[in-house]
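K.L.:
Okay, here's the prediction I keep looking at, along with the sequence it came from:
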Amino acid sequence: MEIQQQVLKFRYHIGVALLVLGAIFAALQLAPRFLNVLAYFWPLFLSTALFLALVLFFAKTQTFSHSDDSSLPKPAEELLDFVAGHHHDPPLDARHKSD
């Protein structure tokens, strides 16, 4: 009788565990094999690897001169200021002036 009481006490836990095991088993049986996925997506994997290799190559070979930063235009900072709402109002143009 004690075993039945313990089983009834944990019936929801056992049910959830059985459902999870069934879902894992079904996923393993129905999912495509890894080699099939690799065979289908190998061009994507190869192009991504080449792109990342080029990014690393250019990052290592690019030289930056930090001495002339004040003379360079900073359009990204202007864009961020505009998006953040810290922009100046443009002068009113007669063609776009609302009456």
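P.N.:
Everything's here; your move. Numbering: from 1, shown residues only.
K.L.:
switch to C-alpha atoms for all contacts and neighbour counts from now on
P.N.:
OK.
K.L.:
How many neighbouring residues does residue 78 have?
P.N.:
Other residues near residue 78 come to 13 when the count uses other C-alpha atoms under 10 Å.
K.L.:
putting a second one here so we can go through both:
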Amino acid sequence: MEFLEKLIKFKFHIISALVLSLLTVSLVTYSPGFLTVLSYFWTLFLSTALFLAAVFFFARTSDLPTSSSISSDGSGVKLAAEGILDYVVGGQHEETVLDSFTKLD
């Protein structure tokens, strides 16, 4: 009787261990193999590897800014960021952008 009481005391642990083991066995049994996944995603892996190689190559070969060109208060970086944003926007002002959205009739 003592064994049955201890078994009932740990019934949630036993059930969760059983469910976890069944889940593990089913995942191992029904999941695709490593080579199957690799053959399906090889183009994605290759393009990502080439992109990372290009990033590392350009990071190594490009000249990094010297410490004298960047001020300690960060104003040089802020000025460069504003220049990039102006280039991306293309010199458009807010009024022309907002007017184009309001004239959607």
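P.N.:
In hand now; what should we look at? This structure is a prediction, so every number in the text was calculated from the model and none was measured.
K.L.:
what's the TM-score here?
P.N.:
Once superposed, chain against chain, the TM-score is 0.67 (TM-score structural alignment, normalised by the length of structure 1); 81 aligned residues with a C-alpha RMSD of 2.8 Å.
K.L.:
can you map out the helices along structure 1?
P.N.:
2-9, 11-30, 34-61, 75-84 (DSSP state H).
K.L.:
Make CSV from the ones you listed and add distance to residue 67 of structure 1 to it.
P.N.:
Output for these, formatted as CSV (distance: least, C-alpha to C-alpha, whole Å):
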stretch, distance to residue 67 of structure 1
helix 2-9, 73
helix 11-30, 58
helix 34-61, 18
helix 75-84, 19
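K.L.:
Could you say which one of the ones you listed comes nearest to residue 90 of structure 1?
P.N.:
helix 75-84 (11.6 Å; C-alpha to C-alpha).
K.L.:
any idea how far the residue nearest the centre of structure 2 is from residue 77 of structure 2?
P.N.:
Most central in structure 2 under C-alpha atoms, centre = their mean is residue 48, positioned 12.3 Å from the mean C-alpha point. Separation of residue 48 of structure 2 from residue 77 of structure 2 (C-alpha to C-alpha, to the nearest Å): 29 Å.
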